[in-house]
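> give me the fold of what follows.
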Amino acid sequence: MKKLLLFLATCLSLVTTSFVSAKDVDYNIRLYWGRLTLNKDNTATFQQDLVYDFASSYNGQYVTLGSAGNVPKGFKINSNPEVKAYEVNEQGKLTKRPIKTKIEQLSDGYRAKVYNGGHSGDRVVLSLKWKLHHVTTIYSDIAELNWTPISDWDAPLDKVVLTVKGPSNSLAVSRFHAHTGYFKKQPKVTQKNGNYEVNIEGLGKNKKLELHAYWKRSDFAAATDKSSKRLSKFQALEAKIARRQKFYPLLVGWLFPMVSAILILISIVLYATWKVVLGQRKTARHMHLFSPPADLSPLILSRYVYDLEIQELSPLKTKRKRYDLGFKQLIQASLLDLIDQGKLVIADDHKSFFVPDWNRLESYEKRFLIFVYGDNKKTMPIDGAFDDYKIDKSIFKGSNETEIRRRGGDILHLFENRMEKLDKAVKNKISSLSLNDIHRERTGEEKTQLILVYFFASTAMLFAFFVGAFALIKGYWLGLGTNLLLLIVASLFLIFYRRKDDYYKVSSLLTQEGLAIKQGWDSFENMIRDIKRFDDVELEGVIIWNRILVYATLYGYAERVQNYLKVKNIHLQNPQMNTYLEINPSYYVGQSTADLSTYTSTATSASNFSVSSGGSSGGGFSGGGGGGGGGAF
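Here you go, the predicted structure:
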């Protein structure tokens, strides 16, 4: 008893606490101390001393010992183990506890269920002594122990100490190995007083500890089980396990990740090749053009050069796609373009627009004003853009489901119908201008190249995912970390490839003529962006400042150009444009455009509105059988 108490006190001082919960019982197992003693007649005793710390009330503990798997022929567990329980006080003194034990026969072993209930804060030592028969397989040269004493514990074991004493005190002609799997740090095995001792700092829930050892045949008096020799096969098996314990972590932690990395690199090379094949070269940022390549209205320009429709840019479409132009900027620039042409006039009160002569408007311009301000309004409040699509979230309160869906559907239909008519009118105008089609479809080679890009990146991502999941199951954190990193990298590249793919789907591919035209507009945009860098001499040729302001608004640089005009004290030739600069209608139109996102979102929700009804073990072992587990209840 003193020896047990001293050992327990020493081990407990080295162990940290990590509680687990099982059916409302919180506990941890601070120490598993096992002692296997082999006898010459091939029987054995197996002593288990288990230290439980409880953080809740409990009814007792249970321990299993099994005979599953590859156990020697004739292996048997005595069904009546000796069971004792002790309570440990704060001074470390052991006090024997009264218990009631129930031994349950399982399909492959026994379970000792010990009833000794208690309360939170208890520390209990459970001691079991099992008698085993035919523990080793006796060959003509050696007796082999291939046994798994730990396999199915319901809680992690904070510290494991297991000693094995052979039938003799000599260890000269014997070998001992302990295994916890290929991906775990192998247990420390030492020789002490003629015994083998295994020490493990932390063994996870349901993790295995397997013992594989041999002693010389002459140490046992029992009959031979098999007349063949076993030593060379034993050594070969352990050598194989040792090699795999080095190779498998290398495979999962480094070699497989290298495969994923190579697949990612291949996808990058293929993507670069795909970009070359597309031939969609970008205009250098230092190239500048000081006047627009053509006098095109913003709506015509966005459709003809950038292949963008209002329907694609509208708030009904996803906001995650990348476009060369923005919806708000296109609306603001189109209004400013009409003001510059004198087709739209700012009223004297500076609060509204009006059209002096509707007959002067092109068909698409009429459709545009109807889309923004409604049908044939004599005056259009500057801050009233998109009021026809206004819908308040209060519609969801106090209205029945049918009315909500009808109202939301009506607004969406009106919005989509006007957009469709506007896009059709713009397309018809481009046709009437006899402009060449500067966009093209993808070739078969380009499609195949992109499929390969996706294939290699996706394969890398899936491969890293499955290898990482395997590493997680095995508790191999290096393998998990490297594969998780590559999983993230592959995912990011896939997102990047998809964004580029979407960009070219939206903007279409340009022909050689189209590339030349777009290069001119890109150079013009560069000039607007860099306008503050030029001196007055360089900008003398830029005499149509009102048109510059229209395109600056379209490209999102309106404020930059307006500030430049103020600093240089430049006044526009068109009085309406000067008025525009003074009252800044773009602010109100921009605010209305932002509100439009809310309107369309609410309308979409309303059109789909319905009342909810409510509702609501791997490798690294030598194949030994047995098994053992336990927990608390």
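> please make it C-alpha for all contacts and neighbour counts, starting now.
Noted.
> so for stretch 198-209, first residue to last residue, what's the gap.
Stretch 198-209 has an end-to-end distance of 10 Å (criterion: C-alpha to C-alpha, to the nearest Å).
> return the set of buried residues in stretch 406-423.
Buried positions in stretch 406-423, judged by neighbour count with 16 or more other C-alpha atoms under 10 Å: 406-409, 411-412, 415-416, 418-420, 422-423.
> roughly how far does the residue nearest the centre of the chain sit from residue 458?
Geometric centre of the chain, nearest residue: residue 488, 7.2 Å, by C-alpha atoms, centre = their mean. According to C-alpha to C-alpha, residue 488 and residue 458 sit 12 Å apart.
> ok, residue 73 next?
50 Å.
> these two: which is more packed in?
Using other C-alpha atoms under 10 Å, the more surrounded residue of residue 73 and residue 458 is residue 458, with 21 against 11.
> strands of the stretch 101-250 of the chain, residue ranges please.
Under the criterion DSSP state E, counting those that start in this stretch, strands of the stretch 101-250 of the chain are mapped to 109-118, 123-133, 137-138, 142-150, 152-153, 157-165, 174-179, 188-192, 195-203, 209-216.
> and residue 367, what element?
helix 363-373 (DSSP states H and E).
> then residue 95?
Element membership for residue 95, per DSSP H and E: strand 94-96.
> next secondary structure after the longest strand along the chain?
Of all the elements of type strand in the chain, the one with the most residues (DSSP state E) is strand 25-38. Downstream of strand 25-38, the first helix or strand assigned by DSSP H and E is strand 43-54.
> that next one - contacts with which helices or strands?
In this structure, strand 43-54 packs against strand 25-38, strand 123-133, with contacts taken as 3 or more C-alpha pairs under 8 Å, 6 or more residues apart in numbering; DSSP states H and E.
> what's the angle between the longest strand of the chain and strand 142-150?
When axes from the mean of the first three to the mean of the last three C-alpha atoms, to 10 degrees is applied, the directions of strand 25-38 and strand 142-150 differ by 170 degrees.
> deepest of the helices and strands packed on strand 43-54, which one?
Greatest average neighbour count among these goes to strand 25-38 (a mean of 23), per mean count of other C-alpha atoms under 10 Å.
> to compare against the first, here's another:
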Amino acid sequence: MIKLKIVVFTFLFAMMGVLTVSADGDYRITDLNEVVRIDANGDARITKKVTYHFDDEMNGVYFKESLKKGTASQSLQWGGLTSIEVSHNNGEKQTILPRQGDSSYGYVETKTSQQVQEKIYYPVQENDQLTMFYHYTLKGVVVNWDDIAEINWLPIGTRDVAIEKLRLEFALPNQPASTLKAWVHGRSVGHVLVNKKQANITVNSKKIGPDDTVEVHTYFDTSQTPLNTNKQSGNRAAYIQKQEKAIALKNKKSLQIKKVIGFIVSPIVIMILVFIIMLKTIQRRKLLQSARQQSGVTGDIVHIFDIPNDIGPALVSERIAKSVTNAKLIIATLLDLIARRKIAMTYDDIQKQDDITYSVLDETNLQPFELVFINMIFGKYRRAVVHAEFKQPESGVSNRIKKDISSFTKALKEAEKQASIIDHVLTNKIKSQQFFLTLALIISTIISTFLLGIFAYSTQAWS
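Model prediction:
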């Protein structure tokens, strides 16, 4: 499965991730509330409230904050952890202290040039809930330019589980803000509010998928961060607006393409498949109707209990798949041809059956298997056959029967196929076509529905 990803523009600082200490446990982040308070010196005092729901026993959680470079000249600086608090199953807050020895409770901080990690030990049981409060500072979040102060940050990065509910707030030090503009990028971003009067930005989303990110790009008046030493020369506002406009146009084009594919192309493909299925179904019904007419089952039923007299007893036996000995097939075919005056039967004394003589009268309008039968019984020169010869194992007729009986039965089977009420080859072919066409329709419908869901999700088309 190909996952659609939103390309996030170059950001100043990197992401936060939350992982479990116990790798074989399961958990969910049901709520994440992050408040970022900007100080006059450009630092950010962050309170991150994260609610975890556990589906198994676990030893605790990880908290990670990336310190990777945000721009070519600036990198994020760890300002220090103020405190970690926990509420277990909605109980009162408890402060988590640094871990001592092998204690089951406490946190251990590991810091590198790229990342700060807090490993929190706090055993939980299945269906427990922990609400963690992380208080810490990040330095150099704001860049002061000649005309504006800028934040370009990815506070919510990818993680191993979804965030079921998110609230993110950026609060400036002074109210109101004379200048405040913001762009929030992310596939699952919901409601965004920029409030100059209260000098803050809030982002609310119902669900952020594991691969979804939230990027905040904002600028405001430099009077908000007069003590900021992280400065760069140049007028930045016009550049940011041009940059964000280009991103918006690119996203708009991408959205239009996705909508065309998702809401026009896919339905057309489904309609074409449905049309093909309907056409093939109509053709199948016409073939079935034609077969029914040829077989005579659509007309009035006449003498339903009579044995058919137009195809011969041997063919009847073959058609009803009745297992009959070769001797009976030969006798039945012989008598049928006598009754149809194709073979003559002569005798002087009816009491002496062995003296009955059989000879060929007429070979016109015979079926191929009947011609094979005539050749098998009477030979190439059509010599008359005496009844007693059938009883003699080494007679001419007995030898011809031994030699040609397989040809006769083969011809009989071929005749049954030609005169069959049900054409099994055609029937199986139609059934296979119908099955695969129906299967293709079902698969295409499932795939198209899935793609439509992805398109709708990635484009936020419902909103």
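> any idea what the TM-score is?
Scored against TM-score structural alignment, normalised by the length of structure 2, the superposed chains reach a TM-score of 0.55; 343 aligned residues with a C-alpha RMSD of 5.6 Å.
> one step back: in the helix holding residue 367 of structure 1, what counts as buried?
Residues of helix 363-373 of structure 1 classed as buried: 364-373 (neighbour count, 16+ other C-alpha under 10 Å).
> the longest strand of structure 1 vs structure 2, mean deviation?
Following the fit onto structure 2, the mean deviation recorded for strand 25-38 of structure 1 is 2.6 Å by mean C-alpha distance after the TM-score superposition for structure 1.
> ok, which stretches of the stretch 351-500 of structure 1 are strands?
For the stretch 351-500 of structure 1, applying DSSP E, counting those that start in this stretch gives strands covering 352-354, 379-381, 439-440.
> what's the first one packed up against?
In terms of contact count using 3+ C-alpha pairs under 8 Å, 6+ apart, strand 352-354 of structure 1 is assigned the packing partners strand 345-346, strand 379-381.
> what range in structure 2 matches the longest one?
On structure 2, no counterpart of strand 379-381 of structure 1 exists by TM-score structural alignment.
> and that strand, which residues are buried?
Counting neighbours by 16+ other C-alpha under 10 Å, one finds that the buried residues in strand 379-381 of structure 1 are 380-381.
> so which elements touch it?
Applying 3+ C-alpha pairs under 8 Å, 6+ apart, one finds that strand 379-381 of structure 1 contacts strand 352-354.
> do that again at 10 Å, thanks
Applying 3 or more C-alpha pairs under 10 Å, 6 or more residues apart in numbering; DSSP states H and E, one finds that strand 379-381 of structure 1 makes contact with strand 345-346, strand 352-354, helix 363-373.
> tell me how far residue 207 of structure 2 lies from residue 167 of structure 2.
Distance of residue 207 of structure 2 to residue 167 of structure 2, given as C-alpha to C-alpha: 10 Å.
> mutual contacts of the two, please.
Common neighbours of residue 207 of structure 2 and residue 167, using C-alpha atoms under 10 Å, 6 or more residues apart in numbering, are 31, 190.
> quick revisit: so which of the buried residues of helix 363-373 of structure 1 is the closest to residue 9 of structure 1?
Among the buried residues of helix 363-373 of structure 1, residue 372 lies closest to residue 9 of structure 1 (C-alpha to C-alpha), at 82.4 Å.
> gap between that closest one and residue 353 of structure 1?
Distance from residue 372 of structure 1 to residue 353 of structure 1, by C-alpha to C-alpha: 12 Å.
> any shared contact partners between these two?
Here residue 372 of structure 1 and residue 353 have 335, 380 as joint contacts, going by C-alpha under 10 Å, 6+ apart.
> what's the neighbour count on residue 137 of structure 1?
That count, for residue 137 of structure 1 with other C-alpha under 10 Å as the rule, works out to 22.
> that one: what's it in contact with?
42, 71-75, 143-146, 214, 223-226, 230.
> same thing but 8 Å
For residue 137 of structure 1, the contacting residues are 72-73, 143-145, 225-226, by C-alpha atoms under 8 Å, 6 or more residues apart in numbering.
> try residue 174 of structure 2
Counting by C-alpha under 8 Å, 6+ apart, residue 174 of structure 2 touches 199, 224.
> with the one 10 residues further on instead?
With contacts defined as C-alpha under 8 Å, 6+ apart, the neighbours of residue 184 of structure 2 are 192, 214-217.
> among those, which one sits closest to residue 63 of structure 2?
Of the contacts of residue 184 of structure 2, the one sitting nearest to residue 63 of structure 2 (C-alpha to C-alpha) turns out to be residue 214, at 17.8 Å.
> number of residues surrounding the alignment partner in structure 1 of that closest one?
By TM-score structural alignment, residue 214 of structure 2 lines up with residue 209 in structure 1. Close neighbours of residue 209 of structure 1, defined as other C-alpha under 10 Å, add up to 24.
> so residue 209 of structure 1 sits against residue 153, correct?
No: between residue 209 of structure 1 and residue 153 there is no contact under C-alpha atoms under 8 Å: 11.0 Å.
> so what corresponds to residue 150 of structure 1 in structure 2?
So residue 150 of structure 1 corresponds to residue 156, using TM-score structural alignment.
> contacting residues around its match?
Contacts for residue 156 of structure 2 (C-alpha under 8 Å, 6+ apart) come out as 15-17, 213-215.
> same check for the residues you listed, but in structure 1.
Among the contacts of residue 156 of structure 2, the ones still in contact in structure 1 (both residues aligned by TM-score structural alignment, their matches' C-alpha atoms under 8 Å) are 213-215.
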